[in-house]
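1. sequence? don't have it. structure:
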């Protein structure tokens, strides 16, 4: 089955699929887009690159009808149009998969997909058959009757992609589509994009992974500080050149090879077990005998395909889930039955996987977000009372120190770009000098400049003795930052990897269950190394 069987082939008008001319969009205190020009050829993958805050998301929201430009024109297939709502864009064959997904957790996959598009197929057999056809055609492996709240991030992304295809989109906007995929899955996605392209469909691909951009894109447009700065062809461009166009600096590296690992245990997790009941009422094992130790000055990286228990492990350590069995000890103190607040006060910093759902109050000003999770700690409080002046002053320090680009601390968190939201969270968590930092996908969806800043903050804190539990889908990040690497599969730690020699391809293979044991080194060498570091499964 090919793409033509799931989407009607768009008519070839001889015109570009999308032409944006002179697009300008202003918000209070900031010009998000200024005189942007973008031409996207029909039947191509067109990459849009730029640092966080460059105006990429605003531009795509304008194309998707979520926002209206103050100036400029939108032309689709040679016809100038006015897109007032996403419904207008959908009717014109434009679909968008957002970096932060637009799904209702309390509805099933099928209900989310057909929501707002019930007429063409109906919720019964027609819709189910159409969903299965598209899912099978593109290898999305979607189960229509599962509740979205039971899905991991990768599965949610696949649902969003299927939802767009279900509506018959001819032009797909994909915002950071590979952020949660292992290399093998990225290759499969790119094969799907090439097939879509061969059927005449058009893809606008937003990504900060410059190597991926160069491998899949037919054309690349770079925007910086709200305006177009270059249009380049992938064949004649390197990642270094692309990074310099985006942010004016070389492509950063997460490489950390000097050891700072001590023999002082900081976090000890012993025999952690957790069961959960899924949407069908079936009890399944989510965590199965997880044990590890992280020492002062050590970064323990956990690799795994989304949905294999990483999120539940973090929740068990943070105290938002009660495990069936096992203990969590921080710096010699048993926190197994402590509240989340006590764990925070005990020295745990937390960069959550989903900054919108668990890291920020989007409609609150930045200074209120500074307080979030640290309401009882200085400078946010004096005794039992909140210190609002202290919180405001420290927010200004974080904005300056962590380069959070904002008109001021009174604006809402929702007004910041994704990368600046992430820098605010990192600044907040690092400001309390934690003993342990749980960093879940700390650089997901941020540009190379913000990525480099976050990596440097982690490296500096590690040098000062911080213990870090790093969970990431960016395999280069895991390999580069970690002192010790573990692979998580179906709720168990199934393999050890040596960050000094493991390749992303080998690590990706282990994440899918294709390899186990000790990777990238001999069993004896790995055992000796882990015995010295104390990062062994117990």
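-> Here it is on my side, so go on. Fair warning: this is a prediction, and the values are worked out from it, not measured in the lab.

2. when you work out contacts or count neighbours from here on, use the C-alpha atoms and nothing else.
-> Noted.

3. what is the helix or strand where residue 456 lies packed up against?
-> Assigned by DSSP states H and E, residue 456 belongs to helix 448-463. When contacts are defined as 3 or more Cα pairs under 8 Å, 6 or more residues apart in numbering; DSSP states H and E, helix 448-463 packs onto helix 239-247, helix 418-430.

4. what packs against the helix or strand following the longest one?
-> Under the assignment DSSP H and E, the closest C-terminal helix or strand after helix 418-430 is strand 436-440. Judged by 3+ Cα pairs under 8 Å, 6+ apart, strand 436-440 is in contact with strand 348-351, strand 467-471.

5. contacting residues around strand 436-440?
-> Under the criterion Cα atoms under 8 Å, 6 or more residues apart in numbering, residues 266-267, 314, 347-353, 466-472 lie in contact with strand 436-440.

6. what angle do helix 448-463 and that strand make with each other?
-> Counting by axes from the mean of the first three to the mean of the last three Cα atoms, to 10 degrees, strand 436-440 lies at 150 degrees to helix 448-463.

7. next, the angle from strand 436-440 to helix 418-430.
-> Orientation of strand 436-440 against helix 418-430 (the same axes, to 10 degrees) gives an angle of 160 degrees.

8. related to what we said a few turns ago, export the helices and strands packed on helix 448-463 to JSON lines and tack on distance to residue 291 and mean neighbour count?
-> Shown next, in JSON lines, are the helices and strands packed on helix 448-463 (distance: least, Cα to Cα, whole Å; neighbours: other Cα atoms under 10 Å):
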{"stretch": "helix 239-247", "distance to residue 291": "39", "mean neighbour count": "20"}
{"stretch": "helix 418-430", "distance to residue 291": "25", "mean neighbour count": "24"}
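
9. against that first model, consider the following:
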């Protein structure tokens, strides 16, 4: 057993009204891949922010190679060999790979970029991080951009590499490549810490696992001594139902029919390039793909929030010929956007007003003045039915957790009894318990005869819930298949644009 490279002892961090870390202990050794596991709000990100110098702890001690350290800023942590790859990359898109690596290095105008490019090429070859030093960031795939972030840290001789949700934006093949890279780094004496909520990822890549719950250390275990079920129980504090009752689909009439759909993104560039899709009542059609390949634009067109310049969108037999969210609502479309707090809900409004956003025109609330008492009774019933935890019906929803925000959003969208439910990354960033609830609600809608379009980056989620899976890449549907006939390898190739199959209805 090697001596610890990192020791965090009794780390405590308190924010107004919240104890984020409560005497947390973490020990990481050189040469190991260490997973940090826990629900939302468990304290994982706060702990890593302390280790990287972004926060200063209110209590506890940090040791590097047995020596106590006191980081006053991220600069101190970097100097100690600690680096972090954030979920949202810190790269300058117009700059080359070499220029991005050069940012922050000492030397100023005396930096020899040609020599730096050669060193980057050698480093990328040594660790299997294939990337062109002369390529500009905007020209690279998301997986390649992540490699640049890792190269930046390796070039600075980081001995501790922290990754936040590292596979959230990767294809299955890119995820496996990342695991190989991390194992090479560990074999060369680095310590790797990765934050994740994916239990399969932990079992695939980690050597050691530390579980946090409620800001406290629950356990540190070796992968060989545990399993997914046990990890889930320690994370949540109760047993998780892994098997979801998913009855055979009873497909009904066509609810959504899209033909040759073309639309632009916010920059005026083509985002959808002739998309054809059909979703039936009583089925879930999953859309697989790396984020940024037209998923958002597709959902917004269907919800009436984005214009399209060519093609046809038919919902329950009615054609949507213009950008009109009220018309989409009236024909039975419910929409769960990816940005639950920015687009789905109004942060400073309470639960009652957020639930009324689609219902306020209904005659039951009064024909002239809104019947607030009736609205509160209705909101209270929905909050209880969907088990939404809130400080009060009028408390700003921005104070709620991600899982409760998503439950509130689903309560509003499902209570309108939609014909078509468009759900975009509905479980993104949620813990296991909240994800379990969201999945159950989506399957209940399917059983009730609703057509569900489920857009997700999580293939495991799609295989669990969907009846058919379509793969989107750069605004085109690369393939569509029944879930029982789908193959992860094949889907991964289509997500990367390396394979296309004949697409039927």
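-> That came in fine, so what should we check first? It should be emphasised that the depicted structure is a prediction, and the values quoted were computed from it without experimental measurement.

10. TM between them?
-> With the length set by TM-score structural alignment, normalised by the length of the second structure, the two chains reach a TM-score of 0.82; 500 aligned residues with a Cα RMSD of 4.1 Å.

11. hang on, the earlier thing: pipe the helices and strands packed on helix 448-463 of the first structure into JSON lines and attach distance to residue 50 of the first structure per row.
-> Below are those laid out as JSON lines (distance: least, Cα to Cα, whole Å):
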{"stretch": "helix 239-247", "distance to residue 50 of the first structure": "5"}
{"stretch": "helix 418-430", "distance to residue 50 of the first structure": "11"}
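
12. quick one: closest of the helices and strands packed on strand 436-440 of the first structure to residue 106 of the first structure.
-> strand 348-351 (25.0 Å; Cα to Cα).

13. show me what the next helix or strand after the closest one is packed against.
-> Sequence-wise, the next helix or strand downstream of strand 348-351 of the first structure (DSSP H and E) is helix 366-371. Identification of packing neighbours for helix 366-371 of the first structure by 3+ Cα pairs under 8 Å, 6+ apart yields helix 388-401, helix 418-430.

14. quick one: the first one to chain centroid distance?
-> Mean C-alpha position of helix 388-401 of the first structure versus that of the full chain (Cα atoms, centre = their mean, to the nearest Å) differs by 26 Å.

15. same check on stretch 253-267 of the second structure?
-> Using Cα atoms, centre = their mean, the offset of stretch 253-267 of the second structure from its chain centre is 24 Å.

16. buried residues in that stretch?
-> 254, 255, 256, 257, 258, 261, 262, 263, 264, 265 (16 or more other Cα atoms under 10 Å).

17. residue 282 is in contact with the first one, correct?
-> No: between residue 254 of the second structure and residue 282 no contact is recorded; they are 9.8 Å apart, counting by Cα atoms under 8 Å.

18. counterpart of residue 478 of the first structure over in the second structure?
-> The alignment partner of residue 478 of the first structure in the second structure, by TM-score structural alignment, is residue 462.

19. count of residues packed around the closest residue to that match other than its chain neighbours?
-> Among residues not flanking residue 462 of the second structure along the chain, residue 286 sits closest, at 5.9 Å (Cα to Cα, 6 or more residues apart in numbering). Here the number of neighbours of residue 286 of the second structure (other Cα atoms under 10 Å) works out to 28.

20. how near is residue 286 of the second structure to residue 277 of the second structure?
-> Distance, residue 286 of the second structure to residue 277 of the second structure, by Cα to Cα, to the nearest Å: 11 Å.

21. what do you get for residue 176 of the second structure?
-> In terms of Cα to Cα, residue 176 of the second structure sits 30 Å off from residue 277 of the second structure.

22. grab the most central residue of the second structure for me.
-> For the second structure, residue 428 is the residue whose C-alpha lies nearest the centre (Cα atoms, centre = their mean; 4.0 Å).

23. the first structure: which residue goes with that one?
-> Residue 428 of the second structure maps onto residue 444 in the first structure, by TM-score structural alignment.
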